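K.L.:
build the 3D model from these lines:
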Amino acid sequence: MDDADDKHSPTPHPAGFPADETHRLTAEELAFLLRDPMLRARAAERAARSNRLRTERRASDPAYAEKLRAGDRERQQRRRRRNAIGRPEPAERPATTLPDLTLPQAARLLSEYLAGSTTAQAAQLRGRPDRVRLYAEAFVTYRTLSAGDVRPSCGALAALLKSRFGHTVTRSQAQKLRDHVEGFAITEGPWSPDPAASDVRPRSGPGNPASKRDKGKAGSKDKAGTDGHAPRPSRP
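P.N.:
Model (predicted):
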């Protein structure tokens, strides 16, 4: 009888070892803990040297720095996609309502707005007519793409700016331009759709040269600057 009970009794674990199998170290963990301290020190030294060389090259090689930034953005996008699995899709933000203005009209209203502003950013922008024109072109591009009341994507803005006006902008620059357009369209802004501001806008007509369609193309192919000058739009 005692022999039968002994056969079914659990095997005792040695002292100092947990009974739960899940707490046992894997072979890789044991190998890491039992490594020679000198090997671990050399591995840490190699990692530090690699990081130092990468930092130095990033500072001296713009193309390499952009490659690293692109890799970081891609990893962040993958992480966001993984985190978004199972979550409901966020509601799309509607497009900002913009007035019916031609490119010269938008540029003129923006110039007048900046002339009356006392901020340092406005003073800097007043001396950059090329930047004013870029924002006006972004205004026209935004309004064209938002015809269906859908907020234009950064990629669509960048593509149309390049094909229509010859400007090459990155995705982040296109995002800043979109924010500027929406910021200038707030109440009392130069591109506000408020009817009260219509008295300062030029009327279309045969005698008004601003009513003619602007056919000039921007000659510069450089990447557009997108420093912040517009007031921030109110968040929904």
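K.L.:
every contact and neighbour count from this point should use C-alpha atoms.
P.N.:
Will do.
K.L.:
next, the residue nearest the centre of the chain: secondary structure please.
P.N.:
With distances taken as C-alpha atoms, centre = their mean, Ser172 lies nearest the centre of the chain, 4.6 Å away. Three-state assignment for Ser172 (DSSP: H, G, I helix; E, B strand; the rest coil): helix.
K.L.:
quick one: contacts for it?
P.N.:
Ser172 is in contact with Cys154, counting by C-alpha atoms under 8 Å, 6 or more residues apart in numbering.
K.L.:
just say helix, strand or coil for Trp191.
P.N.:
coil.
K.L.:
and it, how many neighbours?
P.N.:
The tally of other residues near Trp191 (other C-alpha atoms under 10 Å) stands at 29.
K.L.:
for Ser146, same thing?
P.N.:
Residues near Ser146, counting by other C-alpha under 10 Å: 18.
K.L.:
what residues does the host helix or strand of Asp3 touch?
P.N.:
Using DSSP states H and E, the element containing Asp3 is helix 2-8. Outside helix 2-8, not one residue touches it by C-alpha under 8 Å, 6+ apart.
K.L.:
okay, buried residues for that helix please.
P.N.:
Under the neighbour-count criterion of 16 or more other C-alpha atoms under 10 Å, helix 2-8 has nothing buried.
K.L.:
how about this one, so we can line them up?
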Amino acid sequence: MRDGGALPAGADQAHRLTADELAFLLRDPMLRAREAERAAKSNRSRTERRAADPAYAERLRAGDRERQRRRRLRDSIGRPEPPEPVAADLPDLTVAQAEARLTDHLDGRPSAQAAQLRGRPDRIRLYAEAFVAYRILSAGGVRPTRGMLAALLKSRFGRAVTPSQVQKLRDHVEGFAMAGGPWAMASPHPSGTARTRSTRKADTDSHAPRPPRP
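P.N.:
Here you go, the predicted model:
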């Protein structure tokens, strides 16, 4: 009623609760509390399992990445495609040559990270294999995807790597290919011809200067 008169037609409809709203309000408070407790318990169990089971944690991360990929795909509909990322420019090296250059580079580094990597020849070998795989896949000038890199590491070198591991490998390859790194392209010789020595000390100009030894 408004000032003693009847409500306008349809006004009562606007104030009516939906069936879902009524069901929510009429639910037993104890039932709501039990459901909240079950949800909290499920979250705790998932968190504990994530910490104890790396494979399970990786599956959860993969699911999150896939949902993010789908969301980005939906958001990108109708937008112009971004340019393809450009690959790092890498010299033509074998696995052994790439491994030797990286080892030489680490020998001249006093950092704790370099010391740790020097003690992991298996890790240095993996980086060198990732270098070769990256170079093969980037022959067209386009940065290889993580999936492509992981597949080639598996088929060519028998390496099984997770998405997060292959991401780090790709980042390391590109980082070592930057100026001053062991896999940077050789600068041209003053005479106009590039130096291509194949010994362990090859292409020392592409390495960062070594600190003086005591």
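K.L.:
need the counterpart of Phe139 of the first structure in the second structure.
P.N.:
Residue pairing (TM-score structural alignment): Phe139 of the first structure is matched to Phe131 of the second structure.
K.L.:
now do the SS call for its match.
P.N.:
helix.
K.L.:
which residues does it contact?
P.N.:
With C-alpha under 8 Å, 6+ apart, Phe131 of the second structure has these contacts: Val95, Ala98, Val173.
K.L.:
just these now: which is nearest Asp122 of the second structure?
P.N.:
Val95 (12.6 Å; C-alpha to C-alpha).
K.L.:
can you tell me how far the closest one sits from Gly158 of the second structure?
P.N.:
Distance of Val95 of the second structure to Gly158 of the second structure, computed by C-alpha to C-alpha, to the nearest Å: 14 Å.
K.L.:
how about Gly140 of the second structure?
P.N.:
In terms of C-alpha to C-alpha, Gly140 of the second structure sits 24 Å off from Gly158 of the second structure.
K.L.:
one more: Gly180 of the second structure?
P.N.:
30 Å.
K.L.:
thinking again about what came up before, tell me the counterpart of the residue nearest to the centre of the first structure in the second structure.
P.N.:
Using TM-score structural alignment, Ser172 of the first structure pairs with Ser164 in the second structure.
K.L.:
do Thr102 of the first structure as well
P.N.:
In the second structure, Thr102 of the first structure lands on Thr94 (TM-score structural alignment).
K.L.:
measure its match to Leu17 of the second structure for me?
P.N.:
Distance from Thr94 of the second structure to Leu17 of the second structure, by C-alpha to C-alpha: 72 Å.
K.L.:
Arg120 of the second structure: how many residues sit nearby?
P.N.:
11.
K.L.:
Arg57 of the first structure now?
P.N.:
Neighbours around Arg57 of the first structure, by other C-alpha under 10 Å: 14.
K.L.:
contacts only, for it.
P.N.:
Tyr64, Ala65.
K.L.:
for it, pull up the helix or strand it's in.
P.N.:
Secondary structure (DSSP H and E) places Arg57 of the first structure in helix 37-60.
K.L.:
ok, average deviation of that helix from the second structure?
P.N.:
For helix 37-60 of the first structure, the mean deviation from the second structure after alignment is 2.2 Å (mean C-alpha distance after the TM-score superposition for the first structure).
K.L.:
buried set for that helix?
P.N.:
For helix 37-60 of the first structure, a neighbour-count test (16+ other C-alpha under 10 Å) marks Arg58 as buried.
K.L.:
touching, Glu129 of the second structure and Ser155? I think so.
P.N.:
No - using C-alpha atoms under 8 Å, Glu129 of the second structure makes no contact with Ser155, being 11.7 Å away.
K.L.:
where do the strands of the first structure begin and end?
P.N.:
Using DSSP state E, no strands are found in the first structure.
K.L.:
picking up where we left off before, number of nearby residues for the match of Thr102 of the first structure?
P.N.:
13.
K.L.:
again, but for Leu7 of the second structure
P.N.:
11.
K.L.:
aligned to it, what sits in the first structure?
P.N.:
Using TM-score structural alignment, the partner of Leu7 of the second structure in the first structure is Pro12.
K.L.:
show me the contacts for that match.
P.N.:
If you count contacts by C-alpha under 8 Å, 6+ apart, Pro12 of the first structure has none.
K.L.:
now with 10 Å?
P.N.:
Contact analysis of Pro12 of the first structure by C-alpha atoms under 10 Å, 6 or more residues apart in numbering lists Ala19.
K.L.:
mind checking how far Ala70 of the first structure is from Thr170 of the first structure?
P.N.:
To Thr170 of the first structure, Ala70 of the first structure is 11 Å away according to C-alpha to C-alpha.
K.L.:
which of these two has more residues huddled nearby?
P.N.:
Thr170 (15 against 12).
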